[in-house]
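Student: Below is the structure, and that's it, no one-letter string:
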């Protein structure tokens, strides 16, 4: 006999998602929009062909549009990992400024030949990170419990 799930059985669980195509990447991009991170939390492991960011991700999935005025906004620390990376370049970022805080706006992919392509991490303030990849493989994994967003505000964008 089946029964309805209880509220207690539906506890929040951390996100752990992968993107292997453009459609999946759009979901990861939407979930990581407005994530902030210190420049010191970027790592490129050339031998492993892996680029990783430790983000303070805004929990968009926890705040439906209809409830945004009722609930306290939250963030969670999240690893954004791009594998199969052959080359990393940046634009509009002062990498010598160790106190720099960056804000992620979008993650996109431009396909090339034979599955290769470029992952572009678009940052607020005209900054960007471009990663040449052999194949698209991106993961997003929450690594801490959610916490109240320090600003207690929902990020806003000009329309």
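Tutor: Structure's in. What do you need? Computed from a prediction, not measured in an experiment: that's the story for all the values here.
Student: can we go C-alpha only for contacts and neighbour counts from here?
Tutor: Will do.
Student: The helix or strand harbouring residue 89: which residues count as buried?
Tutor: Per DSSP states H and E, residue 89 falls inside strand 85-91. For strand 85-91, the buried set under the neighbour-count rule, 16 or more other CA atoms under 10 Å, comprises 85-88.
Student: Pull the contacting residues for the residue nearest the centre of the chain.
Tutor: Central residue of the chain (CA atoms, centre = their mean): residue 32, 3.3 Å from the mean position. By CA atoms under 8 Å, 6 or more residues apart in numbering, residue 32 lies in contact with 57-58, 104-106.
Student: Show me which positions of stretch 11-29 end up buried.
Tutor: Across stretch 11-29, burial judged by 16+ other CA under 10 Å covers 18-19, 25-26, 28-29.
Student: and those residues, which of them are in strands?
Tutor: By the criterion of DSSP state E, membership of those in strands covers 18-19.
Student: ok now stretch 136-148, how far from the chain's centre?
Tutor: Centroid separation for stretch 136-148 versus its chain: 7 Å, with CA atoms, centre = their mean, to the nearest Å.
Student: meant to ask about stretch 82-99, not that
Tutor: 15 Å.
Student: okay, pairing it with this:
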């Protein structure tokens, strides 16, 4: 008899929260290289909420896929920021409904009172800045994983 491995565990959809900068680093690593059309960004000022419906590369599964010789996967996920006071963007043409954006990083720059700014860095010099009253982020998978259309893991030049 051998010990159980991580790969033997039950796979379940992600449902994570981030309430501080360290938590957000975990979420940021999981949404790196997520893609989404401009039409899947929603700002709800009355609810102080900004949300994205992402097609997220499953970084948490990459090693298992490589070891088992199976295809890489993506999954649709909702990334929600609550306690948002305002939203600003640059390098994004919201009028072009066919534009697909690629999320590279998510960072939190706190101020003294726990408020701060969340910066979502996009490929191609685009960015979204959220002014937040407090850091309150949720990442939740909402579909079953599917084969990554490219069949490859995203790569970044050194």
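Tutor: Ah, there it is. Because the structure is a prediction, the values reported are computed rather than measured.
Student: Once they're superposed, tell me the TM-score.
Tutor: The TM-score (TM-score structural alignment, normalised by the length of structure 2) is 0.92; 156 aligned residues with a CA RMSD of 2.2 Å.
Student: Could you dump the contacts of residue 32 of structure 1 into a markdown table and include distance to residue 129 of structure 1?
Tutor: Below are the contacts of residue 32 of structure 1 laid out as a markdown table (distance: CA to CA, whole Å):
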| residue | distance to residue 129 of structure 1 |
| --- | --- |
| 57 | 18 |
| 58 | 20 |
| 104 | 10 |
| 105 | 11 |
| 106 | 11 |
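Student: ok, residue 109 of structure 1 to residue 154 of structure 1 distance?
Tutor: As judged by CA to CA, to the nearest Å, residue 109 of structure 1 and residue 154 of structure 1 stand 27 Å apart.
Student: same deal with residue 137 of structure 1?
Tutor: From residue 137 of structure 1 to residue 154 of structure 1 the distance is 29 Å (CA to CA).
Student: what do you get for residue 131 of structure 1?
Tutor: Here residue 131 of structure 1 is placed at a distance of 29 Å from residue 154 of structure 1 (CA to CA).
Student: For those two, work out which one has more neighbours and name it.
Tutor: When neighbours are counted by other CA atoms under 10 Å, residue 131 of structure 1 and residue 154 differ, and residue 131 comes out ahead with 23 against 17.
Student: Return the residues in contact with that one.
Tutor: Counting by CA under 8 Å, 6+ apart, residue 131 of structure 1 touches 85-89, 118-120.
Student: Equivalent analysis for residue 94 of structure 1, please.
Tutor: Residue 94 of structure 1 is in contact with residue 100, counting by CA under 8 Å, 6+ apart.
Student: in a strand, that's where it is, yeah?
Tutor: No. Counting by DSSP: H, G, I helix; E, B strand; the rest coil, residue 94 of structure 1 falls outside a strand, being coil.
Student: Which residue in structure 2 aligns with it?
Tutor: Under the alignment (TM-score structural alignment), residue 94 of structure 1 maps onto residue 93 of structure 2.
Student: just the strands in structure 1 please.
Tutor: Assigned by DSSP E, the strands in structure 1 fall at 16-19, 35-38, 42-45, 50-58, 74-83, 85-91, 101-111, 117-123, 128-133, 138-142, 147-148.
Student: Quick check: the fifth one compared with structure 2, mean distance?
Tutor: Right, the one you point to is strand 74-83 of structure 1. With mean CA distance after the TM-score superposition for structure 1, strand 74-83 of structure 1 departs from structure 2 by a mean of 0.2 Å once superposed.
Student: which strands and helices sit next to that strand?
Tutor: Packed against strand 74-83 of structure 1 by the contact rule (3 or more CA pairs under 8 Å, 6 or more residues apart in numbering; DSSP states H and E) you find strand 50-58, strand 138-142, strand 147-148.
Student: just the angle between it and strand 50-58, please?
Tutor: 160 degrees (axes from the mean of the first three to the mean of the last three CA atoms, to 10 degrees).
Student: repeat for the longest one
Tutor: Strand 101-111 of structure 1 and strand 50-58 are oriented at 120 degrees to each other (the same axes, to 10 degrees).
Student: Distance from strand 101-111 of structure 1 to the middle of the chain?
Tutor: 8 Å.
Student: and what of the fifth one?
Tutor: For strand 74-83 of structure 1, the gap between its own C-alpha mean and the chain's C-alpha mean amounts to 5 Å (CA atoms, centre = their mean).
Student: Please apply the same query to the second one.
Tutor: Chain-centre distance of strand 35-38 of structure 1: 9 Å, with CA atoms, centre = their mean.
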